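Trainee: fold the following, please.
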Amino acid sequence: MKRVIVKKGDIFFVKINDTTKRYFQYITNDLKQLNSDVIRCFKKIYSIEENPNLAEIIKDEVFFYAHCVVKFGVKLSYWEKVGNITNVGTFEHILFRGTNDYGTIEGEEPIKVSNNWYVWHINDVVSEKVGKLEGENRKAEIGIVMDPESIVHRIRTGCYDGFYPDYE
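Mentor: Model prediction:
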């Protein structure tokens, strides 16, 4: 198997279906979340034949931010690299959320709504326990490290597959 090297700034595309695709960029690592890769996915959907300029791609509105392992997605052919651009934006505004109220023990009902949330910014040393998600914290992205299939599902549908508690 070919060795996969990914660098900050790398841009990838994911096929949404046979005729369209969407792009994302690997922007940094988050020491707070297992030093995992952080990506920003862009909103615009392109036809499969289009090959837009990289600078044009990153000017688009961000659809979502997520943690994942970018090279696994390449190795498993979930996405394909198209180039690199050093402009990765800023990170101070990116907010992630987490809760320990996910996962279930066999026979137990999963917790559907959590009031035990914590939030953090990329590379924060300590998470902030906020309890119930209110105000700006409701805009925080789910911060667990997602597998490539879940990233592709979100790129295609706007939602993650699998179960994670909601906040209301």
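Trainee: rest of the way, CA atoms for contacts and neighbours
Mentor: Will do.
Trainee: which helix in this protein has the most residues?
Mentor: Identified as the longest helix of the chain according to DSSP state H is helix 148-157.
Trainee: buried ones in that one, by neighbour count?
Mentor: By 16 or more other C-alpha atoms under 10 Å, the buried positions in helix 148-157 come out as 148, 150, 151, 152, 154, 155, 156.
Trainee: cool, and stretch 97-108?
Mentor: So stretch 97-108, judged by 16+ other C-alpha under 10 Å, has buried residues 97, 98, 99, 101.
Trainee: hang on, the last one in a strand?
Mentor: If I follow you right, that is residue 101. No. Under DSSP: H, G, I helix; E, B strand; the rest coil, residue 101 falls outside any strand and is assigned coil.
Trainee: before we compare anything, build this one as well:
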Amino acid sequence: MDYKPKIEEIVEDEVEFYAHTILKFGIVFNAWYKVGTSKNIGEGHKEALFGSVSLDIYENPNMNPIENWFIGKINQPRIFVGRLNKEYIDKVNRGGVIPYVDIINRLKFGYFKYKLSGWKIENGKNVPIIE
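Mentor: Modelled structure (predicted):
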């Protein structure tokens, strides 16, 4: 690949999805590489919304995941919302730290292929279960 990306073009481009991951592992295992730095990270990340079901669900199998959602934005504490409103279906990204391998699969297939409590795959997208 001869094309040398311009950092400002990259950071101003459309964002496919937001995810928390550990960058170092992706670099160590040659999943991606660093091409530069920019102080301009845009404004879109401020609206990124993450959602996850309460971790208590793994200790209490009788807990209903639909009624136990947490949401949060970058650098803000998560808040318990209970049941998600329908308005969140297209806005919420998976919360938690996602392994680099799953980030790659999300890029390849358009959705995370593994099952996670509170989430389903619908029309080739990961969507929160709200009903």
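Trainee: what's the closest of the buried residues of stretch 97-108 of structure 1 to residue 52 of structure 1?
Mentor: Of all these, residue 97 has the smallest distance to residue 52 of structure 1: 32.6 Å, by C-alpha to C-alpha.
Trainee: show me where structure 1 has strands.
Mentor: Assigned by DSSP state E, structure 1 shows strands spanning 10-15, 20-30, 36-42, 46-47, 62-68, 80-84, 95-99, 117-121, 128-131, 141-142.
Trainee: now those in JSON lines, with distance to residue 160 of structure 1?
Mentor: Conversion of the strands of structure 1 to JSON lines gives the following (distance: least, C-alpha to C-alpha, whole Å):
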{"stretch": "strand 10-15", "distance to residue 160 of structure 1": "15"}
{"stretch": "strand 20-30", "distance to residue 160 of structure 1": "16"}
{"stretch": "strand 36-42", "distance to residue 160 of structure 1": "13"}
{"stretch": "strand 46-47", "distance to residue 160 of structure 1": "21"}
{"stretch": "strand 62-68", "distance to residue 160 of structure 1": "11"}
{"stretch": "strand 80-84", "distance to residue 160 of structure 1": "20"}
{"stretch": "strand 95-99", "distance to residue 160 of structure 1": "14"}
{"stretch": "strand 117-121", "distance to residue 160 of structure 1": "18"}
{"stretch": "strand 128-131", "distance to residue 160 of structure 1": "22"}
{"stretch": "strand 141-142", "distance to residue 160 of structure 1": "9"}
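Trainee: out of the ones you listed, the one nearest residue 111 of structure 1 is which?
Mentor: Per C-alpha to C-alpha, nearest to residue 111 of structure 1 of the strands of structure 1: strand 95-99, 10.7 Å.
Trainee: list the contacts for the closest residue to residue 78 of structure 2 other than its chain neighbours?
Mentor: In this structure, residue 78 of structure 2 finds its nearest non-sequential neighbour in residue 72, 4.2 Å apart by C-alpha to C-alpha, 6 or more residues apart in numbering. If you count contacts by C-alpha atoms under 8 Å, 6 or more residues apart in numbering, residue 72 of structure 2 has them with 49, 50, 51, 78, 79.
Trainee: alright, that wraps it up for me.
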